[in-house]
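1. predicted model follows, preceded by the sequence.
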Amino acid sequence: MSRIGKKPVVVPKGVTVTIDGSTVTVKGPKGTLTRTFDPRIKISLIEDQIIVERTSEEKEVRALHGTTRALIQNMVTGVSEGFSVTLKIRGVGYRAELKGKDLQMSLGFSHPVVIQSIEGIQFQVPSADTVVVSGIDKQLVTQVAANIRRYRIPDAYKGKGIWYEGEQRPLKPGKAVGKGK
C-alpha cells in the first residue's frame, strides 16, 4: 500500500470538489482546475475528504496510486492557496521588468529576453533582480520557472545566472596560478 496514496486529501472550506468517473474538478477562491486520471484508480468523495484507491495490485497501478493522490492534493492546494516560485537574478547588468503582462529580462545577450504572459500564470517583479512566478497549477508554475531559468543557468565559477530562491551551489575554484612550473 502506498504511504502517500492511502492518506485522504482534506478539502478545506470554500473549495468544491466534483468527481465524474475519473475526472476531478476542483473549484476554489483562486480558480478552477480539472484533470482526468487513469480509470484504474478509484477516486471518491466522502464528506470533506477525497479517498484514492487502486483497483488492482499491478505494478503500474501501484505507482499511479500515490501520484494520483499527490496531484489531487496539489489541485486542492492550488485553488485555495496558490503556488509561487521566486527566482533571483545574479550578474552585472542582469535585470528583469514587467512590460504590461509580459516579463522582459536583460541577461547579457545582445537583445532583451521577453517571456509572453501565459494564461493562469502571473509574473511579479518586486525588485530588478527578483522574479516571482505564481498561479494555481503547480506543474505549470514550476515549468514556467524552469523555462525562465534555462535562459541563464547559474555559472559554476562566478555564480552569474538565474537562481531559485534558497538554492545553494558551491562555486568551483578558478585556475591556480603559478603551480606546476
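-> Cool, the structure landed.

2. use CA for all of it now, contacts and neighbours both
-> Will do.

3. spatially central residue for the chain, please.
-> The residue lying closest to the centre of the chain (C-alpha atoms, centre = their mean) is residue 142, at 2.5 Å.

4. now the strands for this protein?
-> Listed in chain order, the strands of the chain (DSSP state E) span 9-10, 16-20, 23-28, 31-36, 41-46, 49-54, 83-90, 95-99, 102-106, 113-115, 121-127, 130-135, 161-164.

5. would CSV of the ones you listed with mean neighbour count be doable?
-> Converted to CSV, the strands of the chain look like this (neighbours: other C-alpha atoms under 10 Å):
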stretch, mean neighbour count
strand 9-10, 18
strand 16-20, 14
strand 23-28, 18
strand 31-36, 16
strand 41-46, 17
strand 49-54, 20
strand 83-90, 21
strand 95-99, 19
strand 102-106, 19
strand 113-115, 16
strand 121-127, 16
strand 130-135, 22
strand 161-164, 22
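
6. put this beside the first:
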Amino acid sequence: MSRIGKKPVDLPSGVTASVSGQTIEVKGSKGTLSFTATDDVTLTLGENVITVTPRGSSKRARQQWGMSRTVIANLVTGVSDGFKKELEINGVGYRAQMQGNTLKLSLGYSHEVNFEVPDGVTVTAPKQTEIIVEGADAQLVGQVAANIREWRKPEPYKGKGIKYKDEYIFRKEGKKK
C-alpha cells in the first residue's frame, strides 16, 4: 500500500479541476496545468478532493499510484501558490542581469552567457548575485534552475559558481607546501 497514494489531494479555494478519462486539468490564479495519467490508475474527482486509486495490484500499478498522486498535488500547488527556486552567484566579477527575456550571465568566460528564458517561467535578478526562478510547473522551474546552474557549478576549493540558496558546498583544503 502506498502511503502517499492513499492521501486524497485537497483543492484549495479558487482552484478548480476537471477529469476526462485519464487526463486531469487544474485551473487556478497562476494558470492552467494538465496531466495525463497511465492506464494503471483511476482518477476520481469528488467534493473539492481528487483521489487516485490503482487498477489491480501489479508492481507497475502501485508505482504509478504514488507518482500520479504526487504529480497532481504539484499541479494544485503550482496553480495556487507557484514554485520558486533561488540561486546565488559567488565569485569575483560573476554577475547576472535580465534584459528583456534574456538572462545575461558574466561567469569568468571570455564572453557573456545569454540564457533565453522559456515560456511558463519568470526569471528575475533583484541583485547582481541573485537569480530567482518562478512558475506554476514544478518540473519546468526545477529544470530551468538546473540549466542556469549548469553554466558554472560551484567548485569545492573557493566556492565560486552558481549554487542554490539552501545548498551546502563541501569545502576542501588546498594543497600545502
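-> Cool, the structure landed. Everything numeric in this text was worked out from a predicted model, so none of it was measured.

7. from what I see, the residue nearest to the centre of structure 1 and residue 85 are in contact.
-> Yes - with contacts counted by C-alpha atoms under 8 Å, residue 142 of structure 1 reaches residue 85, the gap being 6.8 Å.

8. any chance you could list what contacts stretch 150-168 of structure 2?
-> 85-91, 107, 148-149, 169-174 (C-alpha atoms under 8 Å, 6 or more residues apart in numbering).

9. residue 166 of structure 2 pairs with which position in structure 1?
-> If you follow residue 166 of structure 2 across to structure 1 using TM-score structural alignment, you land on residue 166.

10. one step back: so can I have JSON lines of the strands of structure 1 showing distance to residue 65 of structure 1?
-> Output for the strands of structure 1, formatted as JSON lines (distance: least, C-alpha to C-alpha, whole Å):
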{"stretch": "strand 9-10", "distance to residue 65 of structure 1": "13"}
{"stretch": "strand 16-20", "distance to residue 65 of structure 1": "17"}
{"stretch": "strand 23-28", "distance to residue 65 of structure 1": "15"}
{"stretch": "strand 31-36", "distance to residue 65 of structure 1": "14"}
{"stretch": "strand 41-46", "distance to residue 65 of structure 1": "7"}
{"stretch": "strand 49-54", "distance to residue 65 of structure 1": "6"}
{"stretch": "strand 83-90", "distance to residue 65 of structure 1": "23"}
{"stretch": "strand 95-99", "distance to residue 65 of structure 1": "41"}
{"stretch": "strand 102-106", "distance to residue 65 of structure 1": "38"}
{"stretch": "strand 113-115", "distance to residue 65 of structure 1": "36"}
{"stretch": "strand 121-127", "distance to residue 65 of structure 1": "28"}
{"stretch": "strand 130-135", "distance to residue 65 of structure 1": "25"}
{"stretch": "strand 161-164", "distance to residue 65 of structure 1": "30"}
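
11. by residue count, tell me the biggest helix in structure 2.
-> Longest helix in structure 2 by number of residues (criterion: DSSP state H): helix 59-80.

12. that one vs structure 1, average offset?
-> In the superposition with structure 1, the average deviation recorded for helix 59-80 of structure 2 is 0.5 Å (mean C-alpha distance after the TM-score superposition for structure 1).

13. may I see the buried residues of that helix?
-> By neighbour count on 16 or more other C-alpha atoms under 10 Å, the buried set for helix 59-80 of structure 2 is 61-62, 64-80.

14. which of the contacts of stretch 150-168 of structure 2 sit farthest apart?
-> Of all pairs drawn from the contacts of stretch 150-168 of structure 2, the widest gap by C-alpha to C-alpha lies between 85 and 174 and measures 31.0 Å.

15. next up, the contacts around the residue nearest to residue 39 of structure 2 when sequence neighbours are not counted.
-> Excluding the flanking residues, the one nearest residue 39 of structure 2 by C-alpha to C-alpha, 6 or more residues apart in numbering is residue 22, at 7.1 Å. Shown in contact with residue 22 of structure 2 (C-alpha under 8 Å, 6+ apart): 36-39, 42-43.

16. could you do residue 52 of structure 2 as well?
-> Residue 52 of structure 2 neighbours (C-alpha under 8 Å, 6+ apart): 5-6, 8, 41-44, 65, 68-69.

17. one more time with 7 Å
-> 5, 41-44, 65, 69 (C-alpha atoms under 7 Å, 6 or more residues apart in numbering).

18. export those residues to TSV and append columns for distance to residue 161 of structure 2.
-> Formatted as TSV, those follow (distance: C-alpha to C-alpha, whole Å):
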residue	distance to residue 161 of structure 2
5	39
41	43
42	45
43	43
44	46
65	39
69	36
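
19. now the end-to-end length of stretch 140-160 of structure 1.
-> By C-alpha to C-alpha, to the nearest Å, the extent of stretch 140-160 of structure 1 from end to end equals 25 Å.

20. so which bits of that stretch are buried?
-> Those would be 140-142, 144-146, 148-149, 152, 154-155, 159-160, for stretch 140-160 of structure 1 by 16+ other C-alpha under 10 Å.
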